[in-house]
Every structure is written in structure tokens, then in C-alpha cells.
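Enquirer: just the structure for this:
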Amino acid sequence: MTVLKLRNHIPISGPARREATDGTESDMRVSLGFEPGWFYQRCGVDFTERWHQDPFYRYDSLVKMKRELCKAFPSVSYWNEDFKDDLSTISGCYGAYVIPMVCGFRLVYEKDRWPEIDKNKEKLSVREIEKLDVDNILSSSFTEEIFRQMDIIEAEWKKIHGYLNWQGVLNNAFILRGENIFTDFYDRPDLVHHFFSIISGV
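Expert: Next up, the predicted model:
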């Protein structure tokens, strides 16, 4: 059985994540990444909602971002302006909050940073968690939005590059339930098992 190896990777357009290796990586490597504010200040890329929802706008912004990286760091071979495949991407869309978005949480967007969860949103109650269903969650308008973008990317560029940032099960549970998830481990283990199964299923 082949064991898939993963490497740390920071796409131009997203937070750190893992990608499959191709066997050419050295044992010690550096992953370079930049906050949205860096790109906003240097090339005017606006990271508000349009960046996350419009594949054409995102593609054009990534052209600018990659050009700026090559200009600012000419001796670094990490980026290649002639390589276009990584521009038709979903990497970075909705930052680290894809699962919360699918579960109905709203994001707050800023022009120079990754989106954040709306802090006014109440965390999920026990009753809400008990009612969660994978099929219902995956039939949400947000899920349709993700697939719409992927269809556009595939139709326009023939290949969908990148990965959404799913985060881990506990990270998502904490975002959705808040600190109560930790007491739930002791007070409501069956609820936690159900909740983790739902998050994993999504």
C-alpha cells in the first residue's frame, strides 16, 4: 500500500495547510506565506467578500499577488509567474471557516485580512447540536455556492487547484460550540460523539 506523504504548504492565497508531496522536496524546507495586509498594501488586493466568492476576481488578484512576490523576492524560486495552474484555485476561500459557514455561521470580511466568525453569533446549543444532520448541512446554500465556484473554475480553466481549509474536528467544534465543548466531554460524551461524527461527515 502506498503511503501518501503530506508537506506543509502555504498557498499565495491562503492560510497554512498540507498538500501531497511529489518526492522532490528536501528534508528541510521553508514555507513562505504572507498575510492579506501585505498584498493589500503593496498591490491593492481587496480581501472582502468578492475575493472569496468570485473566481475571476480571485484569479486576477492572484496574478497581481504572484507578480508582487516575484518582484519583491527575485532570488526566491518559490513562485513562478509563468506557472498559471495555481491561480484557478479555491485555496484561501473563506479562510479557516468553511465548516462553520456550512453550519450557518456568518463571516465578517475585511479588505486587508482573512475573514473572521461574527462574534455576535450565538454558539450552538445542545438542542441545536442534537438536531444536526449531515445531509441537511450539505444541502445548504453555502455548499451550493462552493460547488458553483468549482464549476466556474473547471469550465474556465479546466482544472480546480487548491484545497479548502477544513480545520480539524476539535477546532471546528470549538468554533461552533465554544468553550462548552470541553465540559461536554465529561457531562455529555454522547453529544460530543454525535457532534464530532457530524463534523467529520461534513
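Enquirer: when you work out contacts or count neighbours from here on, use the C-alpha atoms and nothing else.
Expert: OK.
Enquirer: what's the burial count for E179?
Expert: For E179, the neighbour count with other CA atoms under 10 Å is 12.
Enquirer: report the contact partners of it.
Expert: Under the criterion of CA atoms under 8 Å, 6 or more residues apart in numbering, E179 has no neighbours.
Enquirer: how close does it sit to G104?
Expert: Counting by CA to CA, to the nearest Å, the gap from E179 to G104 is 19 Å.
Enquirer: can you check L4 too?
Expert: With CA to CA as the criterion, L4 and G104 are 33 Å apart.
Enquirer: can you check G201 too?
Expert: Taken as CA to CA, the span from G201 to G104 is 16 Å.
Enquirer: still on that earlier bit, L4 and G104: which has the busier surroundings?
Expert: Of the pair L4 and G104, G104 is the one with more neighbours under other CA under 10 Å, namely 14 against 9.
Enquirer: can you get me a residue count around the residue nearest to V63 when sequence neighbours are not counted?
Expert: Using CA to CA, 6 or more residues apart in numbering and skipping the chain neighbours, the partner closest in space to V63 is L87 (7.0 Å). The number of residues packed around L87, counting by other CA under 10 Å, is 24.
Enquirer: here is a second sequence; please produce its structure as well for comparison:
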Amino acid sequence: MQQHPQLISYIAHAAPATRRPATGDEPFLRPEIGFTPRWYREAAGDIDFGERWHTDPAYRGDTILAMARVTRRRFGQRARIGILQDPDQFTDLITGTFGALIVPAIYGVPIWWQEADWPWSEHGHFLTDDDLDALEPPDLDNNPFWQAFMEQVEWIDRHVTQLDGFINWQSVINSGYRMRGEQIFLDMVMDPGRVKALFDCIVETMIDGARRLYARQAMTGVNLTHFTVSNCLVNLLSPKHYASCVLPYDQRLAQEFSAIGVHNCAWNADPYVPHYATLPNVAYIDMGIESDLPAAAEAFPHARRAIMYTPMDIQHKSPAELRADLERIACEYGPCDLVCADIDVGVPDMRILEILDLCEQISAYAADLPLEILRSKGL
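Expert: Here you go, the predicted structure:
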């Protein structure tokens, strides 16, 4: 049993990355491999990732089985790294549903469906000042979008043994941007009270929705108590504005749930690490390789740390550069996850296998060294 509960990266088939509870036996450098919908559309045969994929769980299940067969054929048992799916019988039909848009959609933001991508929010449909001044958290019992989603959950429950999976709730800044547009950044400077009103609504909806879904999953034996926030836009904020406008909501979520995971994309997280370190119960944090990795490891000694390794680096770095990066990550930041998300068409399978090989080699070597020696001497 882990003394400090941790979360690890989790990328379901054609889903954006999220996090799931760790088991405690993760390798020192654990790869999490994820492909874009476009990759799967080309590899698994003309799957339509538009509205039907997100609203029809039967169709979604059929395509998930097709995608799982592709990854098993091309990568063997290694394709199960981080994947809950059985290639012969779907188990997780929740993760990936509505991509990153469930909260904006609950508030009525129109979805622009994409046949080869995650759904986008419709451009130009932003809350006006008057809209925002009248905004209140919706009653999910009477919200058509939420009720339609829960009808999917009921269908899924009839076709699986338990309700595995996770909704990507994003964060107040990500959803706030999708609902308010670029005006949200001006509001932070000129009218922070209006930002607070918007974020107050969003966080209540995130908490309400997560608790309802977790309660329904618990009825099938799946007991989840964590929350994750995706602060993909944090690099557009000064540390001051993150601390004043967003951090209070990350703190609220960390207090409402037993553990919190913090996702930063592949940005340099250095300006925000001191603020993240004030959050209670951090079980996961990720960042880009340009961050001060030793400082981050010191700031979060009990969390599962992760590097968001960019698709560009995956595709274009030489074998020597790749090995050097992974060895440095392990030495300065491990034990940790290496999140290889959003891999698109054009990346050779051999590059994926090369990454898996390197992670196995480094993990085997690092497992035999005390952490202080690994940090001081390297691999």
C-alpha cells in the first residue's frame, strides 16, 4: 500500500490524456503512449470521431475494440501500457467522451464536431457581460446535456461489468476561456470580480458533476475519490494572476477530493511550481522538459511526477538525443511518467518501440540504484 496515494497518466484510445490512480508498482520511468483520433482513423479504418462517437456508446465501443486490435497488432502486449481496455471486450466507454468540452457544453456552448479530431467549441459563442452577470450553476437534474450523458452511463452499465473511466473536467481557466473567449484575460486585469463570478459557477459544476458520476460508478464497485485539473492555458497567465484568479479554485478542488493531479501541458512550469506546492494532497504533476526538474522533484517528493514529451521531440529527435533526454529525466525527476501524448500520423512505429525499449532499460538500471546516487551521478 502506498503511503502517499499517487495518480498516473492515462490515455484511453483516441482520448485526451487524463489521470488515474496508481497501483504502486509502476516502473521507474513509465511510458504512457497516446495517439490522436486522426492516427486511429487512418490505422483502424475510417472511424468517424464526430457527434456519433461521443453520443452513441455502442458505436464508441465498436470503434474502441477496433482501435485496441490495431495497437495490439502493431505493438504487442506493450500496447497495454497505461491502457485499461481489453482488445476483445471493451471495459472503459467513459474516458474521452466529449473530449475536454463537458463543462462548456453543460453551459450551452455549442460543440463543433470533428471527424478526425477531438471536438472543438464553436468559435464566437462567448458569454457577454450581461450573460455572465446572470450566470448561475445549472441544476444538473434538469440540464439536458448532463442528462443525455448520464443516459449513456446507464447504457454502458448494462454492457460492462463495472463503470471504469474518467471524464476530463479540465479547469476553471480552460473552461472559462472556452466560455468567455479572450475577454477572460482582460477581465483578470480590469474586472476580476467578473472572473470570480464565472469561475465560481464552473467549479461548482465540476464538483457536482464529478460527485454524481463517482457515486454512479461506486454502485458498480469503482470507487474514485481524486480530481485532476488541466491548466493548459496557465502559461498565458502571469504567476500573479494565476495565484489570484485560478489558484483558489485549484485549492478548492484539492480540498474537496482526496487527491489532486495537476496537468500543465509541456510548458516550463517553473513560475507556477511554488504556487502548486501550496496545494494539499498533490498526487500527480506534469510539466515540460525545459522546467527545472530537480527543483520540481524537491517540491513534490510524494507526487507521481510526469514529463509531457512533445510530439515534435518524439518524431524529430535523433536516437542519441532521445536517450539523453530520457536519462536526464530519470536522473533529475524520477521516478516519473513519460507522457507521449498526441502522437499523430507520420511517426514510425519503430520510434514508439524505441521509446518503450529505452524506458525499460532505464527503469531496470535505476531500480538497482539508491535515488541519491542516481541524482548525483546519473546513469
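Enquirer: so after superposing, what's the score?
Expert: The TM-score (TM-score structural alignment, normalised by the length of the first structure) is 0.90; 199 aligned residues with a CA RMSD of 2.0 Å.
Enquirer: neighbours of L107 of the first structure, how many?
Expert: 20.
Enquirer: what do we get in the second structure for it?
Expert: Alignment note (TM-score structural alignment): L107 of the first structure maps to I111 of the second structure.
Enquirer: now do D54 of the first structure
Expert: By TM-score structural alignment, D54 of the first structure lines up with D56.
Enquirer: what sits against the residue lying closest to its match once chain neighbours are set aside?
Expert: Computed as CA to CA, 6+ apart, the closest residue to D56 of the second structure that is not its neighbour in sequence is Q152, at 7.4 Å. Contact analysis of Q152 of the second structure by CA under 8 Å, 6+ apart lists 55-57.
Enquirer: counterpart of Q152 of the second structure in the first structure?
Expert: Q152 of the second structure maps onto Q149 in the first structure, by TM-score structural alignment.
Enquirer: for its match, give its distance to I10 of the first structure.
Expert: Distance from Q149 of the first structure to I10 of the first structure, by CA to CA: 21 Å.
Enquirer: one more: V202 of the first structure?
Expert: Where I10 of the first structure is concerned, V202 of the first structure sits at a distance of 24 Å (CA to CA).
Enquirer: neighbour-wise, which of those two wins?
Expert: I10 (19 against 15).
Enquirer: what sits closest to the more buried one if chain neighbours are left out?
Expert: Per CA to CA, 6+ apart, closest to I10 of the first structure is A16, 4.4 Å.
Enquirer: show me the contacts for that neighbour.
Expert: Per CA under 8 Å, 6+ apart, neighbours of A16 of the first structure: 8-10, 33.
Enquirer: would you state the strands of the first structure in chain order?
Expert: 6-9, 17-20, 107-110, 113-117 (DSSP state E).
Enquirer: now the longest one on the second structure. Mean distance?
Expert: Put plainly, it is strand 113-117 of the first structure. In the superposition against the second structure, strand 113-117 of the first structure averages 1.1 Å from its aligned positions (mean CA distance after the TM-score superposition for the first structure).
Enquirer: quick one: contacts for the residue positioned nearest the centre of the first structure?
Expert: When CA atoms, centre = their mean is applied to the first structure, the residue found nearest the centroid is N165 (3.0 Å). Neighbour list for N165 of the first structure: 15, 17, 91-93, 95-98 [criterion: CA under 8 Å, 6+ apart].
Enquirer: compare these and tell me which is most surrounded.
Expert: C93 (27 neighbours).
Enquirer: now which residue in the second structure aligns to that one?
Expert: In the second structure, C93 of the first structure lands on T97 (TM-score structural alignment).
Enquirer: L69 of the first structure too?
Expert: Checking TM-score structural alignment: L69 of the first structure goes with T71.
Enquirer: that match: how many residues sit nearby?
Expert: 20.
Enquirer: if I look at it, how far off is L356 of the second structure?
Expert: 14 Å.
Enquirer: same deal with E32 of the second structure?
Expert: 9 Å.
Enquirer: what about these two, which has more around it?
Expert: For E32 of the second structure versus L356, the count of surrounding residues by other CA under 10 Å is larger for E32: 24 against 20.
Enquirer: grab the nearest non-local neighbour of that one.
Expert: V339 (4.8 Å).
Enquirer: isn't R113 of the first structure right up against F39?
Expert: No: counting by CA atoms under 8 Å, R113 of the first structure sits too far from F39 to count as a contact (9.7 Å).
Enquirer: more neighbours: which of those two?
Expert: Neighbours per residue, other CA under 10 Å: of R113 of the first structure and F39, the larger number sits with F39, 24 against 17.
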